[in-house]
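[1] Using only what follows, build the 3D model:
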Amino acid sequence: MFKKWTKGIALCCTAALLGTLAVGCGGSAPTGGEKKAAENQTQTSGDYIQTIKNRGYLIAGVKNDVPLFGQLKSGADKPEGFEVDIMKELAKKLFGDESKVKLEKVESQTRIPMLQNGQIDIVAGTTTITEERKKQIDFSDVYFKAGQSLLVKKGSPIKSVTDLKGKTVSTVRGSTSAKNIREKAPDAKVDEYATYTEAFQALKLGRSDAMTTDNSILMGFANEDPNFELVGGLFTEEPYGFGFQKGHPEWVNYVNDFLKELKANGKYDELYKKWFKEDPPK
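    Below is the predicted model of the structure:
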């Protein structure tokens, strides 16, 4: 009887010990803050490309309010645009299947924090490469060259940044455009909005006299509404790069090689013509 009792105690202790080890090694799924911490730890260590492959899909941050680049149209369930298509091509390279990408909505003020928090693997959100941003995230090679310009209603007396004295300009919060326009037109009133759609709506409703951001973005709004036109030429250079959480040079190199392949095999030109109706600048 004593032997049976001690044998039972030993089995219970062994089971308890194994259960403790299983929890310590990740045998049970963490919840809440522990789960988020575990996910972030996975994303900041080891081979990041393998982390993505083990997950089974790419998480890409894209805009939902920028015509031609990333726009979620009324009635659609997924955004579409030049950057969205490039992310699909990246998923195809990683998994052999362009559908293996989860498109997460980002805005100008959220895209960098979402990268830093490990919520997305890469951001394709019309993000200009700047020295200040390089301190926060890593960038790919340039994949699109834009420049800041002005969008106005046709017939407007505004023809350049020099005409903005005393005028109201709408732009997007968290973008380089707001900083640039304050430097180029210090006597203008600058209103910042959360999204490009809101900034354009302010222009349409007469709450602003002009909208400013990259010409490539403004071009999309002008294409949607022929009552508006671009003026003022380009008064900045805005090279776009894909953004990455810091600490994953192998992932950055992988995407740079992917971009080179995309240009070499003609797919980049094909996508550029599809969205911008012209050949890419050489």
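[2] For the rest of this, base every contact and every neighbour count on C-alpha atoms.
    Noted.
[3] isn't there a helix covering G33?
    Yes: applying DSSP: H, G, I helix; E, B strand; the rest coil, one finds G33 inside a helix.
[4] From R55, how far off is it?
    To R55, G33 is 20 Å away according to CA to CA, to the nearest Å.
[5] what packs against the lengthiest strand in the chain?
    Identified as the longest strand of the chain according to DSSP state E is strand 138-146. When contacts are defined as 3 or more CA pairs under 8 Å, 6 or more residues apart in numbering; DSSP states H and E, strand 138-146 packs onto strand 238-244, helix 249-264.
[6] which one of those lies closest to K135?
    strand 238-244 (11.6 Å; CA to CA).
[7] Here is a second sequence; please produce its structure as well for comparison:
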Amino acid sequence: MARTIVRGVERVCVRLSLAVALACSTMLAGCGNPDHAASTSVTEPTLERIRRTGEIALGHRENSIPFSYFDNQQHVVGYAHDISMTIAREVGKELGIPNLRVRLVPITSQTRIPLLLNGTIDLECGTTTNNRSRGRQIAFSTNYFMSGTRFLVRRDSGVHALDDLRGRNVVVAAGTTSEVALRTVNVQKKLGIRVIAARDHGDAFVALEFGKAIAFMSDDAILYGELSKAKVPGDWHVVGEPLTEEVYGCGLRKQDPTFKALADRTIIKMMRSGAMRQLYARWFQAPIPPRGVNLAVPFSAELASLFAAPNDRPLQ
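    The predicted model follows:
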């Protein structure tokens, strides 16, 4: 069944991602600085464009705790954001630009790929699953995280597994692999789930808290991050066997091997030096802003294997 679901997810994801990219790319072409968007040529190699402009544009999430989000001072922080900034510093060293300007551009699950394709951003490190369908549109760096899709519910909800959600409302972040997976299994198993698509992870958790849905489906690491926002975190827990396995990489434009090689070298160096493991401890095993909650997410054997043998392979 798991393999059937994954194959179904991939087929639907191809259609969904391509449709979103086609619909959004024109609309979003002017996002950020209009002059910048108009002057950017996506056929120009990324490092050459950065050398010419003295600026790198990084896409970031606004609500994806602990990967990439705003803290109480409206500063972008997080595990994936730190990786993104490390790559930006390496770009500055490579090009001999010690004071390289970093322009931070907010993105959502729906806009991240179109903004890469139209040149508004150069790199996106957040919670983007590296899969074959997305790999037809963009390139991925070496992977830096692994997760599985599960459900966040109230402890007193009576929900423990997928079958407990028959005929009920479940919220997801729009444009994510979780949305595709849930819609696919909903049809395959005739569950009658009413799928609610929220703008992003933060909005999805708000819908859950206000009772618009019985469960929030996403990657379990994201769910633990959202749980930290709750008024009483102990009222909530993550349940269910993983519906799909997810692996995250930084998104960048295709046909740009030099920039990809730099991003790959940076991530692999962080893994082999121990810096990536320290980053994990900082964001998943220690108090984090904005409320000083420790997510206490164990360092998995799968992630340890990835750090020991870095790769950019998709799982789906």
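[8] Looking at the helices and strands packed on strand 138-146 of the first structure, which is nearest to K134 of the first structure?
    strand 238-244 (9.3 Å).
[9] Give me the mean distance between the closest one and the second structure.
    On superposition with the second structure, the mean distance recorded for strand 238-244 of the first structure (mean CA distance after the TM-score superposition for the first structure) is 0.9 Å.
[10] Tell me the residues of the second structure aligned with that strand.
    Using TM-score structural alignment, strand 238-244 of the first structure corresponds to residues 246-252 of the second structure.
[11] hang on, the earlier thing: and the longest strand of the first structure, which residues are buried?
    Going by neighbour count (16 or more other CA atoms under 10 Å), the buried part of strand 138-146 of the first structure is 138-141, 143-146.
[12] Including distance to S175 of the first structure, could those go into JSON lines?
    As requested, those are arranged in JSON lines below (distance: CA to CA, whole Å):
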{"residue": "D138", "distance to S175 of the first structure": "17"}
{"residue": "F139", "distance to S175 of the first structure": "16"}
{"residue": "S140", "distance to S175 of the first structure": "18"}
{"residue": "D141", "distance to S175 of the first structure": "20"}
{"residue": "Y143", "distance to S175 of the first structure": "18"}
{"residue": "F144", "distance to S175 of the first structure": "16"}
{"residue": "K145", "distance to S175 of the first structure": "16"}
{"residue": "A146", "distance to S175 of the first structure": "14"}
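[13] which one of the residues you listed sits closest to L115 of the first structure?
    D138 (9.9 Å).
[14] So which residues of the stretch 201-316 of the second structure form helices?
    201-209, 220-227, 257-273, 275-284, 301-308 (DSSP state H, counting those that start in this stretch).
[15] Which elements pack onto the third one?
    What it means is helix 257-273 of the second structure. Helix 257-273 of the second structure is packed against helix 46-53, helix 79-95, helix 275-284, helix 301-308, with contacts defined by 3+ CA pairs under 8 Å, 6+ apart.
[16] switch to 10 Å and redo it
    helix 46-53, helix 79-95, strand 123-124, strand 139-140, strand 251-252, helix 275-284, helix 301-308 (3 or more CA pairs under 10 Å, 6 or more residues apart in numbering; DSSP states H and E).
[17] export the ones you listed to a markdown table and tack on distance to N131 of the second structure?
    Formatted as a markdown table, those follow (distance: least, CA to CA, whole Å):
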| stretch | distance to N131 of the second structure |
| --- | --- |
| helix 46-53 | 23 |
| helix 79-95 | 18 |
| strand 123-124 | 15 |
| strand 139-140 | 9 |
| strand 251-252 | 11 |
| helix 275-284 | 22 |
| helix 301-308 | 16 |
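[18] Ok, which of those comes nearest N130 of the second structure?
    Of all those, strand 139-140 comes closest under CA to CA, at 6.6 Å.
[19] Just give me the mean distance for the closest one relative to the first structure.
    Looks like 1.1 Å for strand 139-140 of the second structure (mean CA distance after the TM-score superposition for the first structure).
[20] And I181 of the first structure, what's its match in the second structure?
    Checking TM-score structural alignment: I181 of the first structure goes with L182.
[21] Pull the number of nearby residues for its match.
    Using other CA atoms under 10 Å, L182 of the second structure has 24 other residues around it.
[22] Remind me which helix or strand it belongs to.
    If you go by DSSP states H and E, L182 of the second structure is part of helix 177-188.
[23] now for that helix, which elements pack on it?
    helix 2-27, strand 145-154, strand 169-173, strand 194-198, strand 215-219.
[24] tell me the angle the third one makes with strand 145-154.
    For the pair strand 169-173 of the second structure and strand 145-154, the angle between their directions (axes from the mean of the first three to the mean of the last three CA atoms, to 10 degrees) equals 150 degrees.
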